[in-house]
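J.: curious how this folds, go ahead:
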Amino acid sequence: MTATLEPTTTSDAPAATFDSLNPANGDLVGTHPIATKAEVDAAVAVARETADWWGNLSFDERGEFLLTWRSVITRRIAQLADLSNRETGKPHSDAQLEIVLAIDHITWAAKHAKKVLGPHRVAPGLLMANQAATVEYRQLGVVGVIGPWNYPVFTPMGSIAYALAAGNTVVFKPSEYTPGVGRWLADTFSEVVHGRPVLQVVTGLGETGNALCTSGVDKLAFTGSGRTGKKVMAACAENLTPVIIEAGGKDSFIVDEDADIPKAAEAALWGGMSNAGQTCIGTERVYVHERVFDRFVAEILDQAKDLRAGSDAGAKIGPITMPSQLDVIRSHVEDAVAKGAHVALGGPDAIGERFVQPTILTHVPEDSTAMTEETFGPTLAINPVKDMDEAIRRTNATSYGLAGAVFSKKRGLEIAKQVRSGMTSVNSIIAFAGVPSLPFGGVGESGFGRIHGPEGLKEFTYAKSITRQRFKPPMLLTTFARDAKTDGRAAQLITLLHGGKKTIK
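T.: Next comes the predicted model:
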C-alpha cells in the first residue's frame, strides 16, 4: 500500500488537481491531486487501523524504523534538496541545511522516546506510602500535521518524527506550494515500513487542510500564519481535537554596547535575509545600544554589499515563494519610509516580481507595520536604544512571542531571560532550533504547544498514571466502613504534616 493517498472517483470525471510551480521562474515542478473530504477521512481511517500495529511495537522497534528512514534521507539528501530548491526557490545549500537539521531531530526522537515516555516511578507521599506509583505516556493514535512551505522538511519533521517516535500514525498535509517534498517524505518512509500506511500524505489546498482538521484525528499540529491558525482551531473545535499552533513572529535582535559588533552584524544579516527572510524565527527588528549604533549599521551594510537575491549560482537569496507576500513586504517598506524611516539599503524599488533584494531600514517608527506586523521578507528594521531596558521594553511590546537573539559579552543571559518569547539565543542566531533536546514554540499570537525535545514527544501522548498497592494501608480511607477513630487519626496526621508553618528550602 502506498503511503500517498491517491484520489478515488465514482465517475469518469477526472480528479481535481493543482500544480506546484518553481517560484524563481514559474516552471512546472509537479501536478498533484486535491484530496476531498471523503479521501481525507479514508486516509485517517486507514491510519487508525495501522495504529494498532505501529503503536504496539516497542520503542526500540519503532526507533529502528525511524533510524533506517534517517539513513535513507541522508543517502538521498541531494535528491530531496533539489526538489526543495525547485518548489521553494531557496538555494540548494539552504535546502540541504534544513534537511541536515531534520535528520538530527529524527535521530534524537528515535533514540530518546523510550527514556522520555516509558514508565517512571514517582514518590507516592506519606498518605499513600503503601502504593507504588508510576506514570507513562501513551500514544494518542492518529496525528494530523499541516506543514508550511518555507521549511518544508525541517518544520513538519518536528511534529512528524516526534509523533511517530511516540507511537502514533500520521496523516500529513503539506503546503500547496511544496506538495512534492511532502510526498517524497511519505514515500521514503513507506519504503522503510514495507508499504504500511504509517505516514500518509494528502495533498490539496485550504479545503483539504480543513478536512484534516474535522477528520477526527486525535491531535493536529499546525504551522503557518496566525490568521490561518485561528481557522484551524475553530475547525478542530468541532470534535474537541487538541491542537499545537506554531504561528508567526516579529522576532527582535538586541545588541548591547559590549557586543562583538562584526559577529553581531553577521548574525543579524543572516537572521534577517536567509531564506529570503521567510523564517518565522528569523530576525525582523534590531535594537542596538546607541553607543555602538553607527558602528553596527556601518558593519552590517559592509557585509551586505555583495548580498543579492536571484536564481543564479552567485545569488545567496532565493525568490519570495508565495507571490501574495510581495504585496505585504512592499506595503511594510513603503509605510516605514512614509513615516520617516531612513533607507540604508534597498527600499521600495528593491521589490520585484519574484525577488526582493536585501533591504535595511534605520530609525523606523515603532508604530509602522514594519515594526508591528510580520513582514516575512529580506528586510531589517534597525533602531537605536539608550540602554538595554529600552531594548527589552520595545522587544516585548508586541503580541507575538516566538524567538529572538541577544548579543552581549556580559549581560547576554540576563537580557535573554527578560525577553517574552519561547526561545532566545545568546551570541548566536537561532541556535535553539538546532538543539533537538530543546522545546520549540512560542507564546501569545506566536502560538502554543511545543515540538522538539522531551516536551515535543509528550505533546503527542497522554499521561497514564497507575498505582499498585504494595501492602495493607495503616489507615483505609477509601471505604464506607471508615469510622470516627480513623477520621481522627487522618486529621492528626495531616495536621502533623502540614499544620505548622514551613519554609521552602
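J.: only C-alpha atoms from now on, for both contacts and neighbour counts.
T.: Fine.
J.: please name the residues that touch the residue lying closest to residue 114 once chain neighbours are set aside.
T.: Spatially, and ignoring its direct neighbours in sequence, residue 114 is nearest to residue 59 (5.5 Å; CA to CA, 6 or more residues apart in numbering). The contact partners of residue 59, taken as CA atoms under 8 Å, 6 or more residues apart in numbering, are 113-114, 165-167.
J.: farthest-apart pair in the residues you listed, please.
T.: By the measure CA to CA, 114 and 167 form the most distant pair in those, at 10.5 Å.
J.: with neighbour numbers in mind, choose between those two.
T.: Legend: neighbour count by other CA atoms under 10 Å for residue 114 and residue 167, higher for residue 167 (29 against 18).
J.: quick one: the more buried one is in a helix?
T.: No. Under DSSP: H, G, I helix; E, B strand; the rest coil, residue 167 sits outside any helix and is assigned coil.
J.: in contact with it, which residues?
T.: Contact analysis of residue 167 by CA under 8 Å, 6+ apart lists 51, 54-57, 59, 62, 138-141.
J.: let's see that with 7 Å instead.
T.: By CA atoms under 7 Å, 6 or more residues apart in numbering, residue 167 lies in contact with 54-55, 139.
J.: out of those, list just those in strands.
T.: Among the contacts of residue 167, DSSP state E puts residue 139 in strands.
J.: another for comparison:
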Amino acid sequence: MNVDASFLSKLSSIPHKAGSSPKESEFSRAYGAQLAWSQLPLKERLSRLKKVRSLLVHYRRELADAIQTPTRQGYRETVAAELLPLADAARWVCRRARKILKTRYASRWVTPFWLGGLHSTVERVPHGLVLIIGAGNYPLLLTGVQTLQALAAGNGVVIKPAPGAERVTELWVKILEESGVPEGLILVLDSSIAAAEHAMEIGVDKVVMTGSSASGRTVLGRLANSLTPATMELSGCDAVYVLPGADMHRVCDLLLFGLRLNGGATCMAPRRVFITRKASEVFHRLLAQRLAQENQRDWSSPIPTSVYRRVWDGVENAVAQGAKVFESHGRHPLPDLRTLERNDSSESGNTKTVAMGHLVLTDMTPAMDMCSWDIFAPVLMIIPVDDWADALQADSQCPYALSASIFGPLEDALRITKYITAGCITINDLIVPTADPQLPFGGRGESGFGVTRGDEGLLSMTVPKVVSVRKGAWLPHAQPPTPADESVLDGLLQCVHSSTWLARWNGVRQIVQAILAMRNKQ
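T.: Have a look, this model is predicted:
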C-alpha cells in the first residue's frame, strides 16, 4: 500500500493531546509536520540539511553578535568554540546518517532454526517531538548539534532556549528553515522554566537537556509520570591527572587554556588537578610564570554575582581547612566580597556580574566541598597525592564524571584509563578533542546519562522498530499440545546448547524417540 497524502492528512489531524489552548494547537500542528517530515526519504531530509553549512558561513557575524553569553571572549572564540564545530557536525550528519540509520536485516544464519521461515528487519524510527532544553554557555553549538541530529532522524523539535539565548536560537531556526526544513516543524518556546514545564505537560516524546544536575533532577521528576525518555547532559567537575614524565609546559599551557575558555563557563573545564607531591614544586613554578605574564595577569571574566558568592564561600571554607590561594604577581585573584554591595558589580544583560581573574587553590583535599561542586568560573584546584592509586581514590570521591584528562607517557596514561569513571578521557590534551563530530559525548553519575553527538547520539534520536514476517506454513506453536512436546523441547535444548557432542547427540536421540513414540500411539 502506498502512503498517500490523504492518509497522512488524516493522521496529522489527530492531536497528540486534546486541548484548545493556542500552545496545544501549535503542538498538534507540529506533530502533523513531524509526521510528514518523517515520511520523506532520509536522503531527501539530508539534502536539505546539507545547506546548513553554507548558511552558517553566510550568517556567521549575525550569529556571533546574537550570542549574549557574558563570558564570551569575542568573535574569535565564537568561531572556534561554536561555529566551526557546528558546521563540522552538520557535514558529518549529512555524510554518515544514511549508514547509521539504515534498516538492519536479521541474519538467517543467526536466527534459531526452530523459528522456521522468519524474516525480520530492525528499522530506526523517530521519537516524534523532541524537546531540547538549551544551555546558556554554548547556546548555538549544543542546541544546534542536537537539533540537526533530531531532524536528520525524522523528529520534530521544540527548543526551550536558555535566558539570553533567544536571539541566536531564532536565527538558528531561520537558517534551518532557509535550508529547506518545513515551517512549523521546529517550535521555539520562551526562555522561562514555565515554558519547558508546559511543553512537558502537553506532551513530548523525548527530552534532551543540557544544564546542572539540580535542574536535571527537576526535569526527570516531571517526566517520571509519563515515562518520557531523556538524555541528560549535566554538569562536571573534571579531573586532570599529571603523571610522572608529563610535559609540564604543555600541562600548564592547557590548564590555562581550559581556565580561560568561555571565561571558565565550560562543563568540561579542568577543575581538579592531581599531581604527586614530588612534582608539585616544578608545576607550581611553571604555572606561576604563566599567570604572571602580562597578557594573563590582567585577564578577568564577568561571573554572575550568585556564582561568585558561592565561589567565595567555598574558598573561605577551603582556606579554613588548610588550602591556599595561589597568588601571582602579588595580586589576590578575588575581589573582596564585601565590596560587591557597593560598586564592584556590573550589569551584563540582565545579570549582575563580577570581574573575576584566574583562581588557583593549592593544597586542596578531596573532602573539601569545592572538590564536589560544579562551578562555572575560572577556578582550578590543585590536589597533591602520594601516587596514582591515591589519585584514583581521591577522584572517586567526586560525584561528577563528565570528562577527565591525563598527561604523561602514553603507555602509562592508557593503563589508568580503565580505572577512571568518565564519559570521555583525553590524553595529553583537554576539551578540544571532544569537538570531533563523530565522537559521542555524555557523562555518568551527577553528570547525567545518555549521549549526544556521534553515531550513538544520532541513534539516541530514534527508537528501534522490529518488523518480523512469517513465511511458510510451518507453525508448530499454533497446533494443540501433545504428550511428546516436553521431550521434544527438552531434547532440542540439549541438542543445540550442550557443551559436548555426546550430550548434543543424546538430545537428538531424545527428539527422535519422542516423535516415534507419538506416532506409534497414533
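J.: so can I have CSV of the contacts of residue 59 of structure 1 showing distance to residue 389 of structure 1?
T.: Listed next are the contacts of residue 59 of structure 1 as CSV, based on distance: CA to CA, whole Å:
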residue, distance to residue 389 of structure 1
113, 41
114, 43
165, 43
166, 42
167, 46
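J.: which one of these sits closest to residue 229 of structure 1?
T.: Using CA to CA, residue 166 comes nearest to residue 229 of structure 1 of the contacts of residue 59 of structure 1, at 24.2 Å.
J.: who's in contact with the residue lying closest to residue 421 of structure 1 once chain neighbours are set aside?
T.: Nearest residue to residue 421 of structure 1, sequence neighbours excluded (CA to CA, 6+ apart): residue 401, at 4.2 Å. By CA under 7 Å, 6+ apart, the contact set of residue 401 of structure 1 is 249, 420-422, 442-446.
J.: correct me if wrong: residue 153 of structure 1 contacts residue 97.
T.: No. With contact defined as CA atoms under 7 Å, residue 153 of structure 1 does not reach residue 97; the gap is 10.2 Å.
J.: the two: who's more crowded?
T.: More crowded of residue 153 of structure 1 and residue 97, by other CA under 10 Å: residue 153, with 28 against 13.
J.: return the residue of structure 2 aligned against the more buried one.
T.: Aligned by TM-score structural alignment, residue 153 of structure 1 pairs with residue 140 of structure 2.
J.: which residue packs closest to that match, ignoring adjacent ones?
T.: Nearest residue to residue 140 of structure 2, sequence neighbours excluded (CA to CA, 6+ apart): residue 82, at 6.4 Å.
J.: and the residue nearest to residue 114 of structure 1, what's its match in structure 2?
T.: Matched to structure 2 by TM-score structural alignment, residue 59 of structure 1 sits across from residue 42.
J.: how far away is that match from residue 125 of structure 2?
T.: Between residue 42 of structure 2 and residue 125 of structure 2 the computed distance is 11 Å (CA to CA, to the nearest Å).
J.: now swap in residue 396 of structure 2 and tell me
T.: For residue 396 of structure 2, the distance to residue 125 of structure 2 - CA to CA - is 38 Å.
J.: so which of these two has more stuff around it?
T.: Legend: neighbour count by other CA under 10 Å for residue 396 of structure 2 and residue 125, higher for residue 125 (18 against 14).
J.: the more buried one contacts residue 464, correct?
T.: Yes. Residue 125 of structure 2 lies in contact with residue 464 (CA under 7 Å); the separation is 6.2 Å.
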